[in-house]
Structures are given as structure tokens and as C-alpha cells.
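>>> Here is a sequence together with a model predicted from it:
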Amino acid sequence: MPYYVFRMGMFKVLEKQGEWASFKEAKAHTNELRKTLDPKSGDKYKMIFAENEIAAQEALTAERALEKTLFGDDW
């Protein structure tokens, strides 16, 4: 399974930056892209390990359920 790198813009709009077979190459590329990112833009670079590009996009845009034990005054 390959590693995918996406630029995530506002409203979770994804733009594929590439895919790599090894973690080391993907991580290095992601770090280089993050160095060029304007912090005011609100965009992020995300790296994900997935079976295919569609599965990677679904995982990055999926809504996560909140952990019930982490909110409220009882924690």
C-alpha cells in the first residue's frame, strides 16, 4: 500500500500532491511542502497510508466521533 500526500484546504478540499511506496520518501516530501506553506492560508499537508487514493481521501475527510469521556466538567 502506498503513502499519499494531500494538501487540505478550507472545507476539507483535498489536492493530491503525490504518492510514494516508502514512508521515508513520503515523510521527507511532506516536510518539504510544509516548509513552503503560508501559515495564514489555513491549509495543511497530510500524509496517509491507504489501500488506494479513494480510501485515503475518505479517511482524511471522515467525521470523527467525539470521545464521550473527554468533554464536560468530569474529566
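Cool, got the structure.
>>> For the rest of this, base every contact and every neighbour count on C-alpha atoms.
Will do.
>>> Tell me the buried residues in the longest helix along the chain?
In the chain, assigned by DSSP state H, the helix with the most residues is helix 23-35. Buried residues in helix 23-35, counted by 16 or more other Cα atoms under 10 Å: 26-27, 29-30, 34.
>>> structure B:
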Amino acid sequence: MPYYVFKITQPTPIIKNLDFQQAFETFKEAKTFSRAMRAELPLNGAISVKMVHAANQLQAEELLQEKREETVVKEWEK
């Protein structure tokens, strides 16, 4: 399964705009590319770069679009 790299903009909390950048066969290549892209972005920008491991590009987009539950912070973890 390849690694897919996306540039993500989120104009509202509900909407995510995914911009596919490139697919890689190895983790190391994808990680290097993602880090290089993040280094080019402004620090306070609303753009993020995500890498996801999926069977195909459609599954990768679905994984990035799904709403994840917030983790419950226990009292001793604060």
C-alpha cells in the first residue's frame, strides 16, 4: 500500500479541502517529502500537510475527511 501526501486547507471546522500532492511506495520518501513541504509553509498559516497510508487515493481522502472523536483527558493526565 502506498503513502499519499495531501495539502489540507480548512476554511471552516466542517469543510476540509484536500489537495493531492504525490504518492510514494516507501515511508521514508513520503516522510522526507512531507517535511520539505511543511518547511516551505508559513508558521501561522492555515495550511497543513498530511501523509496517510491507504490502499488507494480514494480511501486516503476518506480517512482524512472523517471526523475523529476528541480524546478524553483523564484527571491525572492534565
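Perfect, I can see it now. Just so you know, these numbers come straight off a predicted model, no measurement behind them.
>>> Need the buried residues of helix 23-35 of the first structure in CSV (columns: distance to A62 of the first structure).
Below are these laid out as CSV (distance: Cα to Cα, whole Å):
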residue, distance to A62 of the first structure
A26, 22
K27, 22
H29, 24
T30, 21
R34, 22
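>>> Pick out the residue nearest the middle of the second structure.
Central residue of the second structure (Cα atoms, centre = their mean): K50, 2.1 Å from the mean position.
>>> Next secondary structure after the helix or strand where it lies?
Element membership of K50 of the second structure, judged by DSSP states H and E, is strand 47-53. Using DSSP H and E, the helix or strand that directly follows strand 47-53 of the second structure along the chain is helix 57-65.
>>> got the angle for that next one vs strand 47-53?
130 degrees (axes from the mean of the first three to the mean of the last three Cα atoms, to 10 degrees).
>>> which residues in the first structure does helix 57-65 of the second structure align to?
Using TM-score structural alignment, helix 57-65 of the second structure corresponds to residues 53-61 of the first structure.
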